[in-house]
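Engineer: missing the sequence, but the structure's below:
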């Protein structure tokens, strides 16, 4: 008789984690952060509540982990689509074609698409709002998600400084806030539609202010 193969516990854990991630994101999209509960996530994922508490201390931690996983997969998909040649490798960071405005417009338009994507919008709003009242969660959100993305802008703006397209006295960290700040302000307050045209306008205004003076 052939020996019975032992079940792969790591594969089962991966399936459970993914099911919990998907359940958390689905619930926060459908009913909002306040009405999302650990019990609801467990029921939706088909796991016991104790399984969730074994891996995460709170629903905020579950949602943070789920959103980071979702954002990572979205970045991989976007990178694969932006690969060059036949290698299929993603192009790292913000493109540097030598045209700063065009490169920034490309990235800000992609950001607009992400913020308007229903799959990403609800968990992003939930984590942003909860991070305001929960300092620990807010710091984790910034450290794990925002800082790595903002660092890409700093790198591209420094390259533009070296090329003479941005004034040497400009702080790249301040400069990137001229790009990201207006976009997030409109998105958070829902004052007006978030569009590619608005992203382009932000870039034109910001790059015009950052350019070397005659």
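Structural biologist: Sure thing, it's come through. Computed from a predicted structure; not experimentally measured.

Engineer: can we go C-alpha only for contacts and neighbour counts from here?
Structural biologist: Will do.

Engineer: Against residue 214, how distant is the spatially most central residue of the chain?
Structural biologist: By Cα atoms, centre = their mean, the mean C-alpha position of the chain lies nearest to residue 71, the distance being 5.0 Å. For residue 71, the distance to residue 214 equals 42 Å [Cα to Cα, to the nearest Å].

Engineer: ok, back up a step: so the residue nearest to the centre of the chain, which state does it fall into?
Structural biologist: Using DSSP: H, G, I helix; E, B strand; the rest coil, the structure places residue 71 in helix.

Engineer: how close does it sit to residue 64?
Structural biologist: 10 Å.

Engineer: ok, and here's another one to check against it:
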């Protein structure tokens, strides 16, 4: 995947605008994985290049080297395609790595995770999420699909990851407190990007990590 600044991410290599991916014809009830990936890669590349409003099924089909009818066979709209590419890319990019860090391991691991979230927003997949969140404010179907699918699933992953990380530090909180801690952990980052359109700096990452960990310890003490 290509970063917004033009450098190459480890996720995948960029595809030139004039280059079409070689795809395998669909011959049965299952769609070809090469077709699926070609369409998803084309969609997030074009979103970064042209923006959500200018993104079209025709453009995606041309960039991917597939027929428009092939796309409509598997996706109802460009929103559905973007949801698929977001789910694929975010699964690894937003994964929790509880065992990393040394010294004050809880703070180190939490800071590292928030930095990955910050980096994600600079990637094409992060731009996809921003575009879908914007569209969700205008379209109820997009909002429902995004919240009932990707956002709900990522929320569960975030709660599980934070629970495991805190547990490694001997901090245990109930589900209600855990839910609030996830809000406090990710809220400042989303606010910085979505409201102000500004990059997430190291100071925000470190201060958010430190404050959430401190609050989690206080909650754990109250619960014991």
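Structural biologist: Alright, I've got the coordinates. The structure displayed is predicted, hence computed values, not measured ones.

Engineer: if we can go back for a sec, apart from its neighbours in sequence, what residue is nearest the equivalent of the residue nearest to the centre of the first structure over in the second structure?
Structural biologist: Matched to the second structure by TM-score structural alignment, residue 71 of the first structure sits across from residue 90. Sequence neighbours aside, residue 125 is the residue nearest to residue 90 of the second structure in space, at 7.0 Å (criterion: Cα to Cα, 6 or more residues apart in numbering).

Engineer: Please, which helix or strand holds the alignment partner in the first structure of that neighbour?
Structural biologist: Superposed on the first structure with TM-score structural alignment, residue 125 of the second structure falls opposite residue 120. Residue 120 of the first structure belongs to helix 118-133 when assigned by DSSP states H and E.

Engineer: go on, residue 152 of the second structure?
Structural biologist: helix 152-168.

Engineer: tell me what that helix is packed against?
Structural biologist: helix 105-122, helix 175-190 (3 or more Cα pairs under 8 Å, 6 or more residues apart in numbering; DSSP states H and E).

Engineer: The next helix or strand after the shortest one versus helix 175-190: what angle between them?
Structural biologist: Stepping forward along the backbone from helix 175-190 of the second structure, the first helix or strand reached (DSSP H and E) is helix 202-223. Compare the direction of helix 202-223 of the second structure with that of helix 175-190 by axes from the mean of the first three to the mean of the last three Cα atoms, to 10 degrees and you get 170 degrees.

Engineer: May I see the buried residues of helix 202-223 of the second structure?
Structural biologist: Judged by neighbour count using 16 or more other Cα atoms under 10 Å, the buried positions of helix 202-223 of the second structure are 204-206, 208-210, 212-213, 216-217, 219-220.

Engineer: Please apply the same query to stretch 69-89 of the second structure.
Structural biologist: Judged by neighbour count (16+ other Cα under 10 Å), stretch 69-89 of the second structure contains these buried residues: 70-71, 78-79, 81-87, 89.

Engineer: Same question for stretch 168-183 of the second structure.
Structural biologist: Neighbour-count burial for stretch 168-183 of the second structure flags 171-173, 177-179, 181-182 (criterion: 16+ other Cα under 10 Å).

Engineer: Show me what residue 144 of the first structure lines up with in the second structure.
Structural biologist: Structural alignment (TM-score structural alignment) places residue 144 of the first structure against residue 149 in the second structure.

Engineer: Looking at the buried residues of stretch 168-183 of the second structure, which is nearest residue 25 of the second structure?
Structural biologist: For these, the minimum distance to residue 25 of the second structure (Cα to Cα) is 43.8 Å, reached by residue 182.

Engineer: residues in contact with the closest one?
Structural biologist: Going by Cα atoms under 8 Å, 6 or more residues apart in numbering, residue 182 of the second structure touches 158-159, 162.

Engineer: switch the cut-off to 10 Å
Structural biologist: Residues near residue 182 of the second structure by Cα atoms under 10 Å, 6 or more residues apart in numbering: 155-156, 158-159, 161-163, 212.

Engineer: cool, residue 123 of the first structure as well?
Structural biologist: Residue 123 of the first structure is in contact with 24-29, 32-33, 63-64, 66-67, 129, counting by Cα under 10 Å, 6+ apart.

Engineer: The equivalent of residue 43 of the first structure over in the second structure - how many residues pack around it?
Structural biologist: For residue 43 of the first structure, the aligned position in the second structure is residue 62, judged by TM-score structural alignment. The local packing of residue 62 of the second structure (other Cα atoms under 10 Å) involves 18 other residues.

Engineer: tell me how far the helix or strand hosting residue 62 of the second structure is from the chain's mean position?
Structural biologist: According to DSSP H and E, residue 62 of the second structure maps onto helix 57-64. Between the centre of helix 57-64 of the second structure and the centre of its chain there are 23 Å (Cα atoms, centre = their mean, to the nearest Å).
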